[in-house]
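> Would you be able to build a 3D model of this:
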Amino acid sequence: MVSGQTTKQVLLLNTIRTALDQGDLLLYAQPIRNKEGEGYDEILARLKYDGGIMTPDKFLPLIAQFNLSARF
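From the prediction side, this is the model:
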């Protein structure tokens, strides 16, 4: 039998995959100017899903665990 925690994790993983497939990863960056030119420092990442926003503490562990970082 599948535990409730496993079911929740699978549903969350499917939500993350769908959001990544649809390009719903939101990255906000701070422009940084230095001697070498202009660069950016990422300051915020969010994942849009079903009209809501998912914070990194929810989606980054699953992205790492299931090697989904290759998608972006």
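
> CA only for contacts and neighbour counts going forward, please
Noted.

> quick one, longest helix in the protein?
Using DSSP state H, we find that the single longest helix of the chain is helix 4-21.

> buried ones in that helix?
Along helix 4-21, the positions that meet the burial threshold by neighbour count (16 or more other C-alpha atoms under 10 Å) are L13, T15, I16, R17, A19, L20.

> Another sequence for comparison is provided below:
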Amino acid sequence: MYLNDEWEVYARYVDRDTNTGDDVLSIGLNNYWAGQNARWTTEITWDDTVLNTDTTVISSQLQFYF
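As a prediction, this is how the structure comes out:
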């Protein structure tokens, strides 16, 4: 969902196995520069697909288009 020309919020949900509740949820934010020629993304992901272990990952990246 675009908030304006520079900011975008997104979410992603994956139900990997409906019988065991193996789910992955990601929520992120994109910031665009120079139109969409450069992008900064930050995301948090909760992953419970590994048996008896939940994983939380926070990631950030810069991407440039040439």
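
> Kindly provide the TM-score of these chains.
The TM-score (TM-score structural alignment, normalised by the length of the second structure) is 0.28; 37 aligned residues with a C-alpha RMSD of 3.9 Å.

> any idea which of the buried residues of helix 4-21 of the first structure is closest to F59 of the first structure?
Looking at those and their distance to F59 of the first structure, the nearest is I16, at 6.8 Å (C-alpha to C-alpha).

> so the closest one touches F59, yeah?
Yes. Counting by C-alpha atoms under 8 Å, a contact exists between I16 of the first structure and F59, whose distance comes to 6.8 Å.

> list the residues that contact both of those two?
Residues touching both I16 of the first structure and F59 (C-alpha atoms under 8 Å, 6 or more residues apart in numbering) are L47.

> With adjacent residues omitted, what lies nearest to T41 of the second structure?
Setting aside the residues directly before and after it, T41 of the second structure is nearest to N30 in space (C-alpha to C-alpha, 6 or more residues apart in numbering), at 4.5 Å.

> what about the one you found, neighbour count?
N30 of the second structure is flanked by 19 other residues according to other C-alpha atoms under 10 Å.

> I'd like the buried residues of helix 4-21 of the first structure as TSV, with distance to T6 of the first structure appended.
Formatted as TSV, those follow (distance: C-alpha to C-alpha, whole Å):
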residue	distance to T6 of the first structure
L13	10
T15	14
I16	15
R17	16
A19	20
L20	21
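
> Following element in sequence after the longest strand seen in the first structure, please.
If each strand of the first structure is counted by residues according to DSSP state E, the longest one is strand 37-49. Secondary structure here is assigned by DSSP states H and E; on that basis, the next helix or strand after strand 37-49 of the first structure toward the C-terminus is strand 52-54.
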